[in-house]
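A.B. asks: what follows is a predicted structure for the sequence shown.
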Amino acid sequence: MSQPAQRPLRADAERSVRTILEAAEQVLAQDPGASMEQIAEASGLARTTVHRRFASRQALIDALAVSAVRQLAAAVEESHPDTAPPLVVMHRATANVLRLKNAWRFALSLHTEDDGSEAGVVWQQLAERCTQLLERARAAGLIDAGADLDWVRRCYYALLGEAAHGRPDEVEDPELLAAKVVDALLHGVAPRAT
């Protein structure tokens, strides 16, 4: 027997879910063992509302991870990865990702592209989109023709991670950080020819 189609939430229910997820990010980033009650208190909503929206703490955490990685995927798509020039896309997507990574540090650390979860599937799709962009960058001569794109992608992710999780006293404009990340990826740290 097939599952009934899930009805979309009403606008007020969507707002309460968004409020709960934002509160959960803040609370869990400070205390990963925080309870549903602590999250409800931080959200300003009744505990029963939180439990009505999320059957368990794990369901809330899973929804948080899925929401955050979907926002990340949307931010990458906003950079027009299939149509804009590859260098422009790399900069825009990097700045967009850095903005979100700072807002969703806890949620974006929960799953990987290999874990088979719903969030993991979206991470896998993001990895594929990144590789497609790197292929476009290689075709445009931005990346060496012989470069291993899986390795380049992993280096890019490492640079993003370092930029997003820098020291708290080094909060920097995402646009400037994006320029540093893209420059380091494409040119390394070798001296420039003058």
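C.D. replies: All right, it came through fine. Residues are numbered from 1 along each chain as shown.

A.B. asks: for the rest of this, base every contact and every neighbour count on C-alpha atoms.
C.D. replies: OK.

A.B. asks: all helices for this protein, in order.
C.D. replies: With DSSP state H as the criterion, the chain has helices at 11-30, 36-43, 47-53, 57-77, 86-103, 118-139, 149-164, 174-187.

A.B. asks: of these, which approaches Leu110 most closely?
C.D. replies: Between Leu110 and the helices of the chain, the shortest separation by CA to CA is 6.4 Å, and it involves helix 57-77.

A.B. asks: buried ones in that closest one?
C.D. replies: 57, 60-73, 75-77 (16 or more other CA atoms under 10 Å).

A.B. asks: residue contacts, the residue nearest in space to the middle of the chain?
C.D. replies: Centrality entry for the chain: nearest residue to the mean C-alpha point is Leu72, 3.8 Å, by CA atoms, centre = their mean. Applying CA atoms under 8 Å, 6 or more residues apart in numbering to Leu72 gives the contacts Asn96, Val97, Leu100.

A.B. asks: mind checking how far it is from Thr94?
C.D. replies: Distance from Leu72 to Thr94, counting by CA to CA, to the nearest Å: 10 Å.

A.B. asks: picking that back up, winner for burial among the helices of the chain?
C.D. replies: helix 86-103 (a mean of 21; mean count of other CA atoms under 10 Å).

A.B. asks: which residues sit against that helix?
C.D. replies: 71-72, 75-81, 108, 133-134, 136-137, 140, 142, 160, 163-165, 174-175, 177-179, 181-182.

A.B. asks: that one vs helix 11-30, what angle?
C.D. replies: Compare the direction of helix 86-103 with that of helix 11-30 by axes from the mean of the first three to the mean of the last three CA atoms, to 10 degrees and you get 80 degrees.

A.B. asks: want to compare, so here's the second one:
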Amino acid sequence: MMRADAARNLDAVLRTGARLLAEDPATTIATIAAEAGLDRRTVYRRFPTREALLTAVFRAKLDSANRVMDEARLAEAPVAVALHRYVEGIVPVSREWPLDVRRMMREDPDANVLREEASGRLDRFLRRAADEGLLRADVPISWARAMLDHLVDTAAHGFPLLDPPQAADLVVDTLLNGVGRG
């Protein structure tokens, strides 16, 4: 088990690394350590390379996203309820871990496998939403998924003052009802 101070330091490095690497992929470990309030040697002991740190950040983001999906009960809860829970939980994750997951595919093949598994969970959930009649039958699931991802990203980063419940209300309503008057 990790000591409390070591756990805090690890969390600080991962969150600071996520933010700084999202802003500038060339950020050095020394810069991340300084911003996290730690000695760079402390960070290098845990992460000997930027790639090792990046892998840890990606995995922390994936772990957080998987916890959100578990808590949303995507397979069991009513679709609209599960969707709202998912969005309300994933918006803060997206804000806390702003690194683009597409980078993960290039940087860490093992993490990419985990990302694909998480992505499959969302695809199955949206298939369930379509099967239950909450999504139009003439719209491909891949389109609905792209819209969900884009709406979450827009809520998380385009409207940073929007709190997660409000973001979830907007995303769910927009995904399920659109913005037109129909």
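C.D. replies: Looks like it arrived, so ask away. Every value quoted in this text rests on a predicted model; they were computed, and no experiment measured them.

A.B. asks: related to what we said a few turns ago, the residue nearest to the centre of structure 1 -> structure 2?
C.D. replies: Leu72 of structure 1 maps onto Ala65 in structure 2, with residues paired by TM-score structural alignment.

A.B. asks: likewise for Ser16 of structure 1?
C.D. replies: Under TM-score structural alignment, Ser16 of structure 1 pairs with Asn9 in structure 2.

A.B. asks: how close does that match sit to Val87 of structure 2?
C.D. replies: 29 Å.

A.B. asks: ok, Val139 of structure 2 next?
C.D. replies: 21 Å.

A.B. asks: ok, now Ala168 of structure 2?
C.D. replies: Counting by CA to CA, the gap from Ala168 of structure 2 to Val87 of structure 2 is 5 Å.

A.B. asks: any idea what Asn96 of structure 1 aligns with in structure 2?
C.D. replies: Checking TM-score structural alignment: Asn96 of structure 1 goes with Gly89.

A.B. asks: swap in Pro85 of structure 1?
C.D. replies: Pro85 of structure 1 maps onto Pro78 in structure 2, by TM-score structural alignment.

A.B. asks: and for that match, the neighbour number?
C.D. replies: Pro78 of structure 2 has 13 neighbours, counted by other CA atoms under 10 Å.

A.B. asks: repeat that for Pro48 of structure 2.
C.D. replies: 12.

A.B. asks: which part of structure 1 matches stretch 117-135 of structure 2?
C.D. replies: With TM-score structural alignment as the criterion, stretch 117-135 of structure 2 aligns to 125-143.

A.B. asks: contacts for the matching stretch?
C.D. replies: Residues contacting stretch 125-143 of structure 1 (CA under 8 Å, 6+ apart): 73, 81-82, 86-87, 90, 113, 144-145, 149-150, 152-153, 186.

A.B. asks: how does it look with 7 Å?
C.D. replies: Ala73, Pro81, Pro86, Asp144, Ala145, Leu149, Arg153, Leu186 (CA atoms under 7 Å, 6 or more residues apart in numbering).

A.B. asks: counterpart of the last one in structure 2?
C.D. replies: Superposed on structure 2 with TM-score structural alignment, Leu186 of structure 1 falls opposite Leu176.

A.B. asks: residues contacting that match?
C.D. replies: Leu134, Leu135.

A.B. asks: if you set the cut-off to 10 Å instead, what comes out?
C.D. replies: Ala80, Leu83, Ala129, Leu134, Leu135, Arg136, Ala144, Leu148, Leu170 (CA atoms under 10 Å, 6 or more residues apart in numbering).

A.B. asks: same check on Glu23 of structure 2?
C.D. replies: Applying CA under 10 Å, 6+ apart, the residues near Glu23 of structure 2 are Gly17, Pro98, Leu99.

A.B. asks: pipe those into TSV and attach distance to Ala34 of structure 2 per row.
C.D. replies: Shown next, in TSV, are these (distance: CA to CA, whole Å):
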residue	distance to Ala34 of structure 2
Gly17	11
Pro98	19
Leu99	20
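
A.B. asks: which residue packs closest to the aligned partner of Ile39 of structure 1 in structure 2, ignoring adjacent ones?
C.D. replies: In structure 2, Ile39 of structure 1 lines up with Ile32, judged by TM-score structural alignment. Leaving aside its chain neighbours, Ile32 of structure 2 sits nearest to Gly17 (5.7 Å; criterion: CA to CA, 6 or more residues apart in numbering).

A.B. asks: was I right to think the one you found contacts Ala60?
C.D. replies: No - applying CA atoms under 10 Å as the test, Gly17 of structure 2 and Ala60 come out as separate, 11.2 Å apart.

A.B. asks: what do the two both touch?
C.D. replies: Asp11, Leu54, Trp97.
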